[in-house]
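**Q** Please work out how this folds:
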Amino acid sequence: MIHYCLCYIFMMIMANYLTAGALAIAHTNFSTDQSALLAFKAHITSDPQNILTANWSFASNSDICNWVGVTCSARHHRVTALNLSYIGLAGVIPPHLGNLSFLVELGLKNNSFHGPLPQELSRLRRLKTINFGYNNFMGTIPSWFGSFPKLQTFKLLGNGFSGFIAAAIFNLSALETINLSWSQLSGTYVAPLPTTSAYKLVLLASLHLTGSIPREIGNLTMVKGIYLDDNKFEELPNEIGSLGQLEELFVQHNALKGSAFVPVLNISSLTTLILFGNNMSGSLPNNICEHLSSVRRISLGQNQFDGRIPSKLWQCKELREIILEYNNFCGSIPKSLGNLTYLSKIFLYHNNLEGTLSDGIDIAVKVFNLQLEGAFKSFDKECEMLSNIRHRNLIKIISCCDELDFKALILQLMPNGSLEKWLYSPNHSMTILQRLDIMKDVALALEYLHHGYSIPIVHCDVKPSNILVDDDMVAHVADFGIARLIGGGDSMTETMTLATVGYMAPEFGMEGRVSTRGDVYSFGIVLMETFTKRKPTDEMFVGEMDLKQWIVDSLFPDAAIGEVVDAYILGAEEDGDFVSRRDCLSSVMRLDLACSTALPGERINMKDAAITLTKIKTKYLKDCGGVNS
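**A** All right, here's what the predicted structure looks like:
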């Protein structure tokens, strides 16, 4: 009995010892994570929203697992995710972050981190996601990024990395998505693509890479999307035709030549094929749709293709978009295109097709999908509107093609594309004056529709893709498919037609009420987007935070305008000094808000908006000494 009691006492002592030891180890591990996070906070030089300053402190919250951006595991109470994207932080990454040994996700997208990346991060062996996109990191991409055995998503896009890509990165066996786009990488592409089939997305756009796309690309048997835009690749390897699950292939603005298009014909799973802006030549096979039966978008513009447009394109039953502009196609436009049920966009201008005007005027053709509900009404509406209105800043209709089974508008060609293209294409940029001029043109067009025509016209769908730019960068408002005539002044009418989410006025979206004030609201949103380069539907806008609130927060109380406007225009030397630019942008943002108030009656009208924009430009030119755009 005594022996039994002694054993029991010994077991209890050992149990208490082991429990205390486990608690001590857990506390030590927890303290390690805590120290790592505090060291990270100490290396932050700018926290404009005071998120870390206010929240990452023991005064407000003693448990680091409740800190903003921090997620812990329920079992170990260790930090498993650190996501501080889109909050404008600046600073460097300290080596202490490598002590977060349970970290699975590390997201620092859309901040201003800089400096070298510490090698201690390579100790984070559990990482599955790394997203350092859109920061200011420089130098070569460290080869130790290839030492994460579980890494599935790897994004370094939009930084200043240079040099070559280490082969070790591509050989990560679990990697599904790699995005290194929009960096300063250059030179001949020598890193082999992996032998693993795990990849689903490969994004290597705008890296200025030359040479050949590696034949190992054929090993990516699970890949869904390949994006190689804005490089200098000259050919597509035959092995690309073996990618049986590839749905999207983007190799636009490269140097593809001759018959580089041919290997694509073996990818029957393709839904999107974008090879715009290369040097490919030859004829397209008439049976192209026997190979690409699932394709929805074909973009082969700005190449050197010739011959006839395939008459059997109608066999691509899912086709929605055909872009063949700036080639050498000849003959007539196949009438069979009218059989495509879902076709909504076709660009054929700058070819040698029958139907080009005899006087040499370049035209754009807008073909209506007659299978869509309301297509006939939309066609009639555009013909009616554009035939009766004339203004320098409205798209000009040249003719209508009104057949029983084929309806199209022949429009004035806008060679410089849309405002949307100028805002988001990596090869385009605009000064403050160019943006002011474009938006003043839009304001004048809308002023004419609202106040200068016999019956007020409401456009109902003002957005960047409907603002087209000619050779002289003069803007023209286009697409009157859902425009409405109203009784007079600011009176309202009701409609069930839906405009575009993000741009439509609240009263339009909720009640279907249409008035000229709805266009004013849309104009205000487009004006914001033009100077911030942020869409109203950007993923950064969640909950109560939207584009308008983001701008309000930048104006009041500390006028931190530099945090919301497109960085290019604050850094552009040709547009006057910093103070005049800042003052101009602040005035523009205040006009934005005056146009986009929630209540229609509180919005200014387009006449006043146009006058205000003119005054803003005049003052800006005066402040910066009459600088030209």
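**Q** going forward, measure contacts between C-alpha atoms and count neighbours the same way
**A** Noted.
**Q** I'd assumed V104 was in contact with R123.
**A** No: between R123 and V104 there is no contact under C-alpha atoms under 8 Å: 11.9 Å.
**Q** One more, so I can put them side by side:
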Amino acid sequence: MVVCILLSLFSLFTSAISSSIFVSAFSLVNDFHVLVSLKQGFLSPEPALTSWNSSNPSSVCSWAGIFCSQDRVVTLDLTDLDLGGSVSAQVSRLDMLTYLSLAGNSFRGGIEIANLSSLQSLKISHNQFTGGLDWNYSSLSNLQVFDAYDNNFTALLPLGVLTLEKLKYLDLSGNYFYGKIPENYGKLVGLEYLSLGGNDLRGEIPGELGNLTNLRVIFLGYYNVFEGGIPKEFGKLVNLVYMNLASCGLDGPIPHELGNLKLLKHLHLNYNLLSGSIPKQLGNLTNLKKLDLAYNVITGEIPYSFINLTQLKLLYLLNNKLHGSILTV
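**A** Below is the predicted model of the structure:
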């Protein structure tokens, strides 16, 4: 009886091992077929992808741009390989990916990434993708970095990104996104980097962005044309080190609340229609290295408080209506 039980347990154990090996091998073969399918959609894949040999599935983990863990493809990095063509939806079958970069190529057409629940970093910048980014972001629940800079997307800013609770880096700049910045973007409280510049955005900059208190970088300038001025709520962005709101039609005064941003090193407000005097509170920005207020309609004098800006290396005030003495800072 004992012998029978032991034989049964051994049989179950070996069966489980065999099943695990089979599933692992099958999954890697699946990844192999997906990658071969992707390559067929690329233009000029050689010599960059010469190692992607369709006759040898077991070699997948040694292919260029591929990294595996536990016999599954977890990294696909095609950065700067001078590839063209399109990116098949098959890429979303690489279901164990944690890192995906298609950046720095000439891919065209639409793209949609979905069902990659392990994906943490997605970079599709510097391509020629078109359409919009209205994806099923709930299937990308671990995404932390989303970089879509410098493409030809023409749509409203995607609202689906609001489901990305772990998102830290969002760059949608250098496209043709239009409409307003959604007020709900102020709910992306985990963001440390937000770039929406170089689009065709209109309307007011929502004060709700002031809720993004983990931000270190915000870039909203260039080609966008906003109504109104700089939200005073931006004074709550106390972790900012870089703010660029240049050349986007801002008017009204510079909010004195910006003086709360004690970690700020770069402040770009040039080429706008900002008016009024320079707030003396900007003299509190003792880490400031560059301040660009050129090409506005600012009046008055340079505040004496600027004597505190001992780290300041570059100060641009051209084409304003300032008068009085120029401080040496």
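**Q** How close are the two chains, by TM-score?
**A** After superposition, the two chains reach a TM-score (TM-score structural alignment, normalised by the length of the second structure) of 0.94; 327 aligned residues with a C-alpha RMSD of 1.8 Å.
**Q** Please report how far L250 of the second structure lies from S275 of the second structure.
**A** 10 Å (C-alpha to C-alpha, to the nearest Å).
**Q** about what we covered before: now for R123 and V104 of the first structure: what residues contact both?
**A** Counting by C-alpha atoms under 8 Å, 6 or more residues apart in numbering, R123 of the first structure and V104 have no common neighbour.
**Q** Could you check which of the two is surrounded by more residues?
**A** Between R123 of the first structure and V104, V104 has the larger neighbour count (other C-alpha atoms under 10 Å), namely 20 against 16.
**Q** Tell me which residue of the second structure matches up with that one.
**A** The equivalent of V104 of the first structure in the second structure is T98 (alignment by TM-score structural alignment).
**Q** ok, its match touching S69?
**A** No: T98 of the second structure is beyond contact range of S69, at 10.5 Å (criterion: C-alpha under 8 Å).
**Q** P303 of the second structure contacts I278, correct?
**A** Yes: using C-alpha under 8 Å, P303 of the second structure is in contact with I278, at 6.8 Å.
**Q** These two: which has the busier surroundings?
**A** I278 (21 against 16).
**Q** what does the more buried one align to in the first structure?
**A** I278 of the second structure maps onto L284 in the first structure, by TM-score structural alignment.
**Q** Contacts only, for that match.
**A** Contacts of L284 of the first structure (C-alpha under 8 Å, 6+ apart): 305-310.
**Q** Just among the residues you listed, which is most surrounded?
**A** Busiest of these [other C-alpha under 10 Å] is F305, holding 24 neighbours.
**Q** who's in contact with that residue?
**A** Here F305 of the first structure is in contact with 280-284, 327-329 (C-alpha under 8 Å, 6+ apart).
**Q** Could you report the neighbour count for N105 of the second structure?
**A** By other C-alpha under 10 Å, neighbour count at N105 of the second structure equals 19.
**Q** can you give me the strands in the stretch 1-150 of the second structure?
**A** 42-43, 66-69, 72-77, 84-85, 99-101, 106-109, 121-123, 128-131, 145-147 (DSSP state E, counting those that start in this stretch).
**Q** can you put those strands in TSV and add distance to Y193 of the second structure?
**A** Shown next, in TSV, are those (distance: least, C-alpha to C-alpha, whole Å):
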stretch	distance to Y193 of the second structure
strand 42-43	31
strand 66-69	27
strand 72-77	22
strand 84-85	29
strand 99-101	18
strand 106-109	25
strand 121-123	14
strand 128-131	22
strand 145-147	9
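**Q** need those in TSV with distance to Q311 of the second structure and mean neighbour count, can you?
**A** Shown next, in TSV, are the strands of the stretch 1-150 of the second structure (distance: least, C-alpha to C-alpha, whole Å; neighbours: other C-alpha atoms under 10 Å):
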stretch	distance to Q311 of the second structure	mean neighbour count
strand 42-43	49	16
strand 66-69	44	16
strand 72-77	39	22
strand 84-85	45	18
strand 99-101	37	20
strand 106-109	41	19
strand 121-123	34	20
strand 128-131	40	19
strand 145-147	31	19
